[in-house]
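Visitor: just need the structure, nothing else, for what follows:
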Amino acid sequence: MSKERSTLKKRQRRGEFLTALPLVLFTLLFIVGPMVYMVALSFMTRAETWGVVPQFTLKNYAGITEPVYLSTFWESLKLAVISTVLIIAIGYPFGYFMAKLGPKWKKRTMLLLMIPFWTSSLIRLYGWIIIFRAGGLFDSFLMALHVTSEPLKLLYTYPAVVVGMVYALLPFMIFAVYSSAEKLDFSLVEAARDLGASPMKAFLTVSLKLTLPGLLSGVVLTFVPSMGLFFIADLLGGNKVVLVGNLIQAQLMNAHNWPFAAALSVVLLVLTTVILWLYRKLSGVKDLEGIV
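Guide: Model (predicted):
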């Protein structure tokens, strides 16, 4: 019996290993490998004409400390904070009350939220260009109401980029909050109200506390991508709003300074890792499964 058990265990381990092998190989080739290459590239020296020279240097990281690059990181962080705050203000109530809808309206609302994902995000952003351009739909609407007498210059401005960020990332916050609020036992809120708690106190002590994991998940899913969504800044902000993603793209495509672009990417990766670590501390989870 002991031999049969040991043989069975060996077969189970071999089966588990063969099952996990494709995932491990994929992770090593397409996730760990590129990250290791990026870190190694950030310590190399740029060639005079093209490519890199395998010569160790810290100049790439030292260059990030220049005011113009620090300012870009600060602007990216500020835009991410503003966008995330607005997304929370809109997405949390939406996801919370969506969970209180009946089954039929839940499906309808979820379908309406998912329909935009059926088209390219670039096409959807071009729609905002049509809305925000001088003499566009928004200007025509305001002038029809006699709110303004001449077209506004909303396109290629900071508010236009913020609107684009909120529009692109809002569904992630809504779905994250909805997944937590749907599991909430609303009878607990009613019990708090019956015990004399005000509506606000019942919400803060019961509803918000129990849906906090979903809120934190939504913050991670919106804050982290907003640091690098450079195409939104390109389309809606022109050259007036420069994010870290725009800077990395410029170093790769225009300056061909791959080591410096790699160094910028490593710093951005460290910042996002710190954010994920803070999420784990605040939510009390032992792994990152809560953000999936």
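Visitor: only C-alpha atoms from now on, for both contacts and neighbour counts.
Guide: Fine.
Visitor: distance of Ile82 from Gly91?
Guide: From Ile82 across to Gly91, the span is 14 Å (C-alpha to C-alpha, to the nearest Å).
Visitor: and these two? Which one has more around it.
Guide: Higher neighbour count among Ile82 and Gly91: Gly91, with 25 against 14, using other C-alpha atoms under 10 Å.
Visitor: what segments of this protein are strands?
Guide: 45-46, 52-53 (DSSP state E).
Visitor: who's in contact with Gly238?
Guide: By C-alpha atoms under 8 Å, 6 or more residues apart in numbering, the contact set of Gly238 is 156-157.
Visitor: ranges for the helices of the stretch 1-150 of the chain?
Guide: Using DSSP state H, counting those that start in this stretch, the helices found in the stretch 1-150 of the chain span residues 2-27, 33-42, 59-64, 67-98, 103-114, 121-132, 137-144.
Visitor: want to throw these into CSV with distance to Leu269?
Guide: Formatted as CSV, these follow (distance: least, C-alpha to C-alpha, whole Å):
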stretch, distance to Leu269
helix 2-27, 17
helix 33-42, 10
helix 59-64, 14
helix 67-98, 12
helix 103-114, 29
helix 121-132, 23
helix 137-144, 37
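Visitor: what about Phe138, how many neighbours?
Guide: 18.
Visitor: contact partners for it?
Guide: Per C-alpha under 8 Å, 6+ apart, neighbours of Phe138: 131-132.
Visitor: ok, the nearest residue to Glu75 once chain neighbours are set aside to Ala62 distance?
Guide: Leaving aside its sequence neighbours, Glu75 sits nearest to Leu243 (C-alpha to C-alpha, 6 or more residues apart in numbering; 6.7 Å). Leu243 sits 19 Å away from Ala62, going by C-alpha to C-alpha.
Visitor: pick out whichever of the two has more residues nearby.
Guide: With neighbours defined as other C-alpha under 10 Å, Leu243 and Ala62 compare such that Leu243 has more, 28 against 11.
Visitor: thought that one was touching Ser226?
Guide: No - with contact defined as C-alpha atoms under 8 Å, Leu243 does not count as touching Ser226 (9.4 Å).
Visitor: burial measure for Ala262, as a count.
Guide: 25.
Visitor: which residues does the spatially closest residue to it that is not a sequence neighbour contact?
Guide: Distance criterion C-alpha to C-alpha, 6+ apart; nearest residue to Ala262, sequence neighbours excluded, is Ser42 at 4.8 Å. Applying C-alpha under 8 Å, 6+ apart, we find Ser42 in contact with 60-61, 258-263, 266.
Visitor: let's compare: structure for the following, please.
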Amino acid sequence: MPSASAGPAKVPGCSTAPTAMTDASKGFRLLAAPLAFLALFFAAPLALVLAASLAARGQPLDWAFSLGAYQRMLDPLFAGVFLRSAALAAAATLTCLLLGFPLAYFIVRQPPPRRRLLYFLVLIPLTANSLVLTYSWITILRPQGFLDLALQSLGWFGPGPFVLLYTPAAVFLGLTYWYLPFMVYPIYASLEKVDFTLSAAAADLGATRRQTFLRIILPLSTPGILAGSMLVFIQCLCAFVVPDMLGGSKTLMIGSLIQQRFLTLPQDWPLGAAISITLLALIGAAVFLTLRLDRSPASPR
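Guide: The predicted model follows:
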């Protein structure tokens, strides 16, 4: 006699394929609207920029195929802008890491009520308008500004005046200030998952604080460090408002260069498009490298 617990008998010739096909069609219908949105507002503009980068020089564009825009990017002037942008972005990223890791560690070690307050305080710069924050930095760094008067009163660096506005140092300070929260939050998210009883156990076994940090805390926070570094570096590399307002024409970066090629006379849309495509390729390479490092066997889980 068949067991009562046995499932219903399968009818020969029946299949679950129609059900699977129905589920697949429902899933496709759900994705149709997002895919159409991406195609309309991302893929199509990107294809247009790519086509413009391959056009011959001229305004209006001459759509004849040409690699002249990419060849003009090899000019020492444009190569210098790329190198300056990469150097400032790397310096700001490293500084954000050196400042952001201790700050994230300090916040995560606080009691929950204080932790929420500190978390909110770090969030405040992101809630303010970028133009307002940049203008506040202009008032600090301009001649006879707060920083200039403070340095003159100390007398450590001579009589002054100390002009930092429209210099690479001003751009570096602005980028570091503006993008520091983007370093703190990923590291905070990684540290929040760390079991800090491991640190106590390591101390009981005779490990020093330095050994505990290097062998436990730092490896477990590596995903947050990689994510934060990628976010900060990419945004610094593409930054436009901060370099344009704090650096001026003396500290030209990639974002400002693209804006000039598209909007400032004489316009050169193929060159602006070629720089944009090259920048996008560099960003894609940085994201790919970060993902590979995060998925490598040596990466902690």
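Visitor: drop the TM-score for these two in here.
Guide: With the length set by TM-score structural alignment, normalised by the length of structure 1, the two chains reach a TM-score of 0.91; 284 aligned residues with a C-alpha RMSD of 1.9 Å.
Visitor: before we move on, back to that, dump the strands of structure 1 into JSON lines; add distance to Val68 of structure 1 and mean neighbour count as well.
Guide: Below are the strands of structure 1 laid out as JSON lines (distance: least, C-alpha to C-alpha, whole Å; neighbours: other C-alpha atoms under 10 Å):
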{"stretch": "strand 45-46", "distance to Val68 of structure 1": "20", "mean neighbour count": "21"}
{"stretch": "strand 52-53", "distance to Val68 of structure 1": "24", "mean neighbour count": "14"}
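Visitor: reformat these as CSV; add distance to Val177 of structure 1.
Guide: Below are the strands of structure 1 laid out as CSV (distance: least, C-alpha to C-alpha, whole Å):
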stretch, distance to Val177 of structure 1
strand 45-46, 46
strand 52-53, 46
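Visitor: which stretch among the ones you listed comes nearest Tyr69 of structure 1?
Guide: Tyr69 of structure 1 sits nearest to strand 45-46 of all the strands of structure 1, at 18.2 Å, using C-alpha to C-alpha.
Visitor: in structure 2, what range does the closest one match?
Guide: Here strand 45-46 of structure 1 aligns to structure 2 at residues 56-57, judged by TM-score structural alignment.
Visitor: now swap in stretch 115-124 of structure 1 and tell me
Guide: By TM-score structural alignment, stretch 115-124 of structure 1 lines up with residues 124-133 in structure 2.
Visitor: and the matching stretch, how far from the chain's centre?
Guide: 17 Å (C-alpha atoms, centre = their mean, to the nearest Å).
Visitor: repeat for stretch 251-270 of structure 1
Guide: The answer for stretch 251-270 of structure 1 is 20 Å, by C-alpha atoms, centre = their mean.
Visitor: give the buried residues for that stretch.
Guide: For stretch 251-270 of structure 1, the neighbour count (16 or more other C-alpha atoms under 10 Å) marks 251-252, 256-268 as buried.
Visitor: looking at those, which is nearest Asp194 of structure 1?
Guide: Nearest member of those to Asp194 of structure 1, counting by C-alpha to C-alpha, is Leu268, at 48.6 Å.
Visitor: list the residues that contact the spatially most central residue of structure 2.
Guide: Centroid-nearest residue in structure 2, with C-alpha atoms, centre = their mean: Leu231, separated by 2.2 Å. By C-alpha under 8 Å, 6+ apart, the contact list for Leu231 of structure 2 reads 182-183.
Visitor: which bit of structure 1 covers stretch 269-282 of structure 2?
Guide: So stretch 269-282 of structure 2 sits over residues 258-271 in structure 1, by TM-score structural alignment.
Visitor: who's in contact with stretch 101-116 of structure 2?
Guide: By C-alpha under 8 Å, 6+ apart, the surrounding residues in contact with stretch 101-116 of structure 2 are 118-119, 183-185, 187-188, 191-192.
Visitor: to which residue of structure 2 is Leu77 of structure 1 aligned?
Guide: Aligned partner of Leu77 of structure 1 by TM-score structural alignment: Ala86.
Visitor: neighbours of the closest residue to that match other than its chain neighbours, just the number please.
Guide: Of all residues not flanking Ala86 of structure 2 in the chain, Leu237 sits nearest, at 6.4 Å (C-alpha to C-alpha, 6+ apart). If you count neighbours by other C-alpha under 10 Å, Leu237 of structure 2 ends up with 24.
Visitor: now do the contacts for Leu237 of structure 2.
Guide: Counted by C-alpha under 8 Å, 6+ apart, Leu237 of structure 2 has contacts 85-86, 89, 253-255.
Visitor: mapped onto structure 1, which of these hold?
Guide: Using both residues aligned by TM-score structural alignment, their matches' C-alpha atoms under 8 Å, structure 1 keeps these contacts from those: 85-86, 89, 253-255.
Visitor: of all those residues, which comes closest to Leu173 of structure 2?
Guide: Closest to Leu173 of structure 2, out of all of the kept ones among the contacts of Leu237 of structure 2 and judged by C-alpha to C-alpha, is Ala89, at 11.1 Å.
Visitor: touching, the closest one and Phe233? I think so.
Guide: Yes - with contact defined as C-alpha under 8 Å, Ala89 of structure 2 reaches Phe233; the gap is 5.5 Å.
Visitor: for Gln152 of structure 2, what are its contacts?
Guide: Per C-alpha under 8 Å, 6+ apart, neighbours of Gln152 of structure 2: 158-162.
Visitor: now rank those by neighbours and give me the top one.
Guide: If you rank these by neighbour count (other C-alpha under 10 Å), Phe162 sits at the top with 19 neighbours.
Visitor: what does that one correspond to in structure 1?
Guide: Match for Phe162 of structure 2 (TM-score structural alignment): Leu152.
Visitor: thinking that match is in contact with Asp139, fair?
Guide: Yes - taking C-alpha under 8 Å as the definition, Leu152 of structure 1 is a contact partner of Asp139 at 6.4 Å.
Visitor: kindly provide the distance from Leu231 of structure 2 to Leu61 of structure 2.
Guide: 34 Å.
Visitor: one step back: find the residues that touch each one of Leu243 and Ser226 of structure 1.
Guide: With C-alpha under 8 Å, 6+ apart as the test, Leu243 of structure 1 and Ser226 both reach Ser76.
Visitor: rewinding a little: quick one: contacts of the match of stretch 115-124 of structure 1?
Guide: 178, 181, 241.
Visitor: closest to Leu291 of structure 2 out of the residues you listed?
Guide: Leu291 of structure 2 lies nearest to Pro181 out of the contacts of stretch 124-133 of structure 2, by C-alpha to C-alpha, at 21.1 Å.
Visitor: many thanks, have a good one.
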